[in-house]
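Chemist: Here you go, sequence then predicted model.
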Amino acid sequence: MRIEAFGFSDLVRLSVFAGRSSAFLAHVDFDTWTRTAGTVRETGGRLISLWGAEETPGTFTISVAYALEDGILWLKLPVGDGHGGSDGYPDISALFPCATRMQRAVYDLVGLRAIGADDTRPWLNHGNWPADYFPLQKLSSGTEQFQIQEADYPFVHVDGDGVHEIAVGPIHAGIIEPGHFRFSVVGEKVLRLEERLGYAHRGIERLFEHMPALDGHRLAGRIAGDTTVAFTWAYCMAVERALNGRIPPRAQWLRALLLERERIANHLGDLGALGNDAGFAYGLSQFSRLKEDWLRLNNLAFGHRYLTDRIVPGGLATDLDARFVTSMLTQCDQIDTQVRVMQRIYEDQSGLQDRFAGTGILSAKLAEHFGVCGPVGRASGRKIDMRIDHPYAPYHEVQVQMVSDDRGDVAARVAVRFSEIYESTRLIRTLLADLPGGAIVSRIEYSGSPSCGVGWIEGWRGDVFIALETGADGTILRCHCHDPSWQNWPALEHAIIGNIVPDFPLINKSFNLNYAGHDL
């Protein structure tokens, strides 16, 4: 369904750039909020994100972003003392189950409750915040007295003969981020898994407040270190749309080059880790070598292994020297050849296939139910890729080919990663062959009036989304950042059901979701 078909009276089309990715903003009332959610669900639209904000003391808005046929629909609903005395908004989790944790996080951060929601447990607040402390309310100073002892979390209890619980985390054996996993099992068979996240909450969205919009890209790039290109590009896209900036064609193409290099680096690392989790250390050593070579060329060509701070509002901070074009083309050929060799080894290794095939199945129905996106969704037959569905420059010119698998198990998620590497090397060759000349950055200036912008990028995990609101002086009033792991974490709880506990690390790695990006 197209956005104009909803008939919003005050629909505003935010600035549009080259490509076919648009964004619209509308202010709605309670009835329209609920009715629109139902229509979006019925017509196959997706929920991208949900967040809250305090506009003035005691006056709030709740926002939601939907993906529809022709782009993003951003709805803002006023709530609070300034609008009828309500302190809540209509629940949409019955229509979009992935909204459940988003709504819980909204209450923890802003104090707005989803009216009629079944699950109202705290999500980001682990019980050590002061009473009535909401970090995104304007009167919260951050100097309140915090508690040392965390509150007990009310996990869902599973009863039955022989059922017992296994608690894993939040501290894990390795240098990884914190998360708690509560398994209810009979013997080794998992009956239920419940996740507890929020340990990596850093107050990122509060840090954005009052920061000059043209400086916020550095913070955005540090939301998740393995997704720095996607988050920075999404942020800069939001700024450029809010301030009506124009991006040189060369910068657009180089941004895509960086994004595809980020995608390949992460897939190489994941494929090695998946082999290792299944007891195939040779896979880890080979893919680690390939990833290291890939990152070293990043550093030589762009001055940073993980490409942090390379994208800036208006374009790029670093141009690509012509002498590295040949190096990248040669490396793509080498990676393509060597990864195909490793794929044959993986497929012929009976021990690996015994662990991969049929393990951690996420059905297409469950993937659709939770709105799963990115490679995990595509491995369950959910053919969603923003570079194809809502192409932004330069993807509307290079024609990305869809990669998917219908099996939904670990083997499918491995196969999708292999295929995405081949597709990304093809895209890199295309981008380098047709790379425009000219400038890599253009000047962006404040408009002198409040403005809004949206950034929406297909990162290597799925949709990375940023909604930005600026004041007349160009400072940030609200910057909401969304990682695709919000949609994918709940699906992991279902993919493990019926499997054995020792397979969880393998299934978890095949999803490889983000803690830090989820816990903003």
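Modeler: Arrived safely. Owing to the predicted nature of the structure, the values given are computational and were not obtained by experimental measurement. Numbers count the residues shown, from 1 in each chain.
Chemist: From now on I want contacts and neighbour counts done on CA atoms only, so please keep to that.
Modeler: Will do.
Chemist: would Gly52 count as being in a strand?
Modeler: Yes - counting by DSSP: H, G, I helix; E, B strand; the rest coil, Gly52 is part of a strand.
Chemist: Count the neighbours of it for me.
Modeler: 27 (other C-alpha atoms under 10 Å).
Chemist: Please verify my assumption that it contacts Thr59.
Modeler: No - look at Gly52 against Thr59 with C-alpha atoms under 8 Å: they stay out of range, at 11.0 Å.
Chemist: For the stretch 351-500 of the chain, just list every one of the strands.
Modeler: Counting by DSSP state E, counting those that start in this stretch, the stretch 351-500 of the chain forms strands over residues 451-458, 463-470, 476-482, given from the N-terminal end onward.
Chemist: okay, pairing it with this:
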Amino acid sequence: MALSDLGLDLRRLPAPLPIWHGRVDRDTWSATARAVAEQGGRLVSMWGVERHPSPGGVGACASFAVREGLVWLELPIGDAAAGFPDLAPLFPCALRMQRAMTDLSGLRAESSQDQRPWLDHGLWSSARAPLQPGGGSVPANKGVLPADYPFVRVEGDGVHEIAVGPVHAGIIEPGHFRFSVVGEKVLRLEEHLGYVHKGIERRFVELAPLDAHRLAGRVSGDSTVAFAWAYCMALESAWHGEVPERALWSRALMLERERVANHLGDLGALGNDAALSFGLAQFSRLREDWQRLSREAFGHRLMMDAIMPGGVEMDVSPPLCDRLRQQCDAIEREVRALRTIYDEHAGLQDRFLGTGRVTPELAARLGLTGLAGRASSQAFDLRCDHPWGPFDQFKVAMATHHSGDVAARVSVRFDEVFESLRLIRALCSGLPLGELRVDLHPPGEASTGVGWVEGWRGEVFVALETGADGRITRCHCHDPSWQNWPVLEHAVIGNIVPDFPLINKSFNLSYSGHDL
């Protein structure tokens, strides 16, 4: 589908990726969503704004990925009570986003089949939604228990429920999983998240734009580089900042190191969940070495706060570049050996193959994205589809698979590790000379910017608006886990309960990045 076929009045934003912005009426909102869905486009995110058509008015926003890039649509709504056309029949992943819009902005999707609260567990004290003027989400009374969540019940002979969470063993974040099972076979899984609500979207408007990258980098700690870069990209777009080439290369270097670190951790955990503790020990050792060098090079094991508006915080010296390249060579040798062990271990493959399968057809229908999507033939990767600097100087090889099971998601992780190691070597070898950062200045008028970055889990999206005074008026961050958590419910159907930890880890979705 060509963007011109949509018939929209759009303004291209000054971003490094092709991104357009426009306001539409109700009919155009629905017709555009339908056209995007029919032509294989994707819903990236949905959120509410407090602005249209005048102070006190509100609006619904949606961003769509189409062939040419990304389209951000705004639907002005005179009154929050009026609601907006439901997009869930076209994009199933919209359902929870819309429920979150109701909780946070007071906007309700018309005729939606699911009106249950999603982030609000019945503990918020304010009569107004947190993102509305005068709203808030301060707990009402200390010691009050959350409201009962109306899970969908499955009834029949031999059916019983298993409740897991929200408190889990170890340090995993909270989430409630309600299994309906017969024996050990899972008939249905329903999730209830929202236990780690932090008020991040409200907090953004209280921060100076040049400081808010630190908050963005804490949306989801395992994706701190991707979120910080997306926020900085949005601010640099809104304020017309030109980032030095050396800074862009350094950012890409950090992004690929973040990708490798997470894949190493997940590959070890997946081996452990299938009773191969050797895999956990070896990959944990490699990840620890990897993160120690990241700390030495970028000041933090997770490279937190290393990306800042206008550039990067610190430089990478030539000796450190040499060590980063050498580490890639050493890691690759060991990971290739470990892949052979994984591929040839009969017990491991028996647990991986066919487990938690998401067919390509189901993945397309539900909007599965990121590495999990690529394991089910959903070939989307911003570094390949819309390469921005410096990825436009490399031919990034996209890792894909068709079987959509745990084995496929493991295979994609291995392939992405090797490709990221190749990219890191190239980035270290060709790191251009030049400045590390430029100063950014507000343009003196209301401005809009978007950040869109391919993180290790999938595409990270940030929509930013600043006022004429240079302050943030709205910042919406989106993690790809919003698309993928609902698909996990389908992936576990027909599997046995003991395989759920393995299936869950093969997706490894974010709780924190889902709950802002």
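Modeler: Alright, I've got the coordinates. On a predicted model such as this, the values are computed, not experimentally measured, just so you know.
Chemist: overall similarity of the pair, as a TM-score.
Modeler: The TM-score (TM-score structural alignment, normalised by the length of the second structure) is 0.98; 513 aligned residues with a C-alpha RMSD of 1.3 Å.
Chemist: Of the strands of the stretch 351-500 of the first structure, which is nearest Asp152 of the first structure?
Modeler: Asp152 of the first structure lies closest to strand 476-482 among these, at 27.2 Å (C-alpha to C-alpha).
Chemist: now for the closest one, which elements pack on it?
Modeler: For strand 476-482 of the first structure, the elements it packs on are strand 46-56, helix 204-208, strand 463-470, judged by 3 or more C-alpha pairs under 8 Å, 6 or more residues apart in numbering; DSSP states H and E.
Chemist: Quick one: closest of these to Leu271 of the first structure.
Modeler: In this view, those are compared for proximity to Leu271 of the first structure by C-alpha to C-alpha, and strand 463-470 is the closest at 21.1 Å.
Chemist: mean per-residue distance, the closest one to the second structure?
Modeler: On superposition with the second structure, the average gap between strand 463-470 of the first structure and its aligned counterparts reaches 0.3 Å (mean C-alpha distance after the TM-score superposition for the first structure).
Chemist: what residues are up against His401 of the second structure?
Modeler: Arg374, Ala375, Ser376, Ser377, Ala408, Arg409, Ser411, Val412 (C-alpha atoms under 8 Å, 6 or more residues apart in numbering).
Chemist: what's the burial count for Ser4 of the second structure?
Modeler: Ser4 of the second structure: 10 surrounding residues under other C-alpha under 10 Å.
Chemist: before we move on, back to that, between the strands of the stretch 351-500 of the first structure, which gets nearest to Val106 of the first structure?
Modeler: Proximity to Val106 of the first structure, assessed across those by C-alpha to C-alpha, is greatest for strand 476-482 (11.3 Å).
Chemist: equivalent range in the second structure for the closest one?
Modeler: When the second structure is aligned by TM-score structural alignment, the counterpart of strand 476-482 of the first structure is residues 472-478.
Chemist: contacting residues around that stretch?
Modeler: By C-alpha under 8 Å, 6+ apart, the residues outside stretch 472-478 of the second structure that reach it are 45, 47, 49, 201, 204-209, 216, 219, 227, 460-467, 513-514.
Chemist: Superpose on the first structure and give me the mean offset of the longest helix along the second structure.
Modeler: Within the second structure, and with DSSP state H defining each element, the longest helix by residue count is helix 245-273. With the two structures superposed, helix 245-273 of the second structure lies on average 0.4 Å from its match in the first structure, counting by mean C-alpha distance after the TM-score superposition for the first structure.
Chemist: Would you check the span in the first structure matched by that helix?
Modeler: Alignment note (TM-score structural alignment): helix 245-273 of the second structure is matched to residues 249-277 of the first structure.
Chemist: mind checking how far the spatially closest residue to Gly162 of the first structure that is not a sequence neighbour is from Gly498 of the first structure?
Modeler: Excluding the flanking residues, the one nearest Gly162 of the first structure by C-alpha to C-alpha, 6 or more residues apart in numbering is Val186, at 5.7 Å. As defined by C-alpha to C-alpha, to the nearest Å, Val186 of the first structure lies at a distance of 10 Å from Gly498 of the first structure.
Chemist: How many neighbouring residues does the counterpart of Arg203 of the second structure in the first structure have?
Modeler: Under the alignment by TM-score structural alignment, Arg203 of the second structure pairs with Leu207 in the first structure. If you count neighbours by other C-alpha under 10 Å, Leu207 of the first structure ends up with 14.
Chemist: what's the answer for Leu95 of the second structure, then?
Modeler: Using other C-alpha under 10 Å, Leu95 of the second structure has 24 other residues around it.
Chemist: That one in helix, strand or coil?
Modeler: Using three-state DSSP, the secondary structure recorded for Leu95 of the second structure is helix.
Chemist: quick one, what contacts the aligned partner of it in the first structure?
Modeler: With the correspondence set by TM-score structural alignment, Leu95 of the second structure lines up against Thr100 in the first structure. Counting by C-alpha under 8 Å, 6+ apart, Thr100 of the first structure touches Ser93, Ala117, Asp119.
Chemist: Then Gly513 of the second structure?
Modeler: In this structure, Gly513 of the second structure makes contact with Val219, Ser220, His478, Asp479, Ser481, judged by C-alpha under 8 Å, 6+ apart.
Chemist: For Ser485 of the first structure, see how far away the counterpart of it in the first structure is.
Modeler: Following TM-score structural alignment, the counterpart assigned to Gly513 of the second structure within the first structure is Gly517. According to C-alpha to C-alpha, Gly517 of the first structure stands 8 Å off from Ser485 of the first structure.
Chemist: what about stretch 125-133 of the second structure, how long is it end to end?
Modeler: With C-alpha to C-alpha as the measure, the first residue of stretch 125-133 of the second structure is 14 Å from its last.
Chemist: ugh, wrong one, stretch 42-62 of the first structure
Modeler: The stretch stretch 42-62 of the first structure measures 22 Å between its terminal residues, going by C-alpha to C-alpha.
Chemist: Skipping adjacent residues, who's closest to the residue mapped onto Pro498 of the second structure from the first structure in space?
Modeler: In the first structure, the residue equivalent to Pro498 of the second structure is Pro502, according to TM-score structural alignment. Taking C-alpha to C-alpha, 6+ apart, and ignoring the residues beside it in sequence, Pro502 of the first structure has Glu188 as its nearest neighbour in space, at 7.9 Å.
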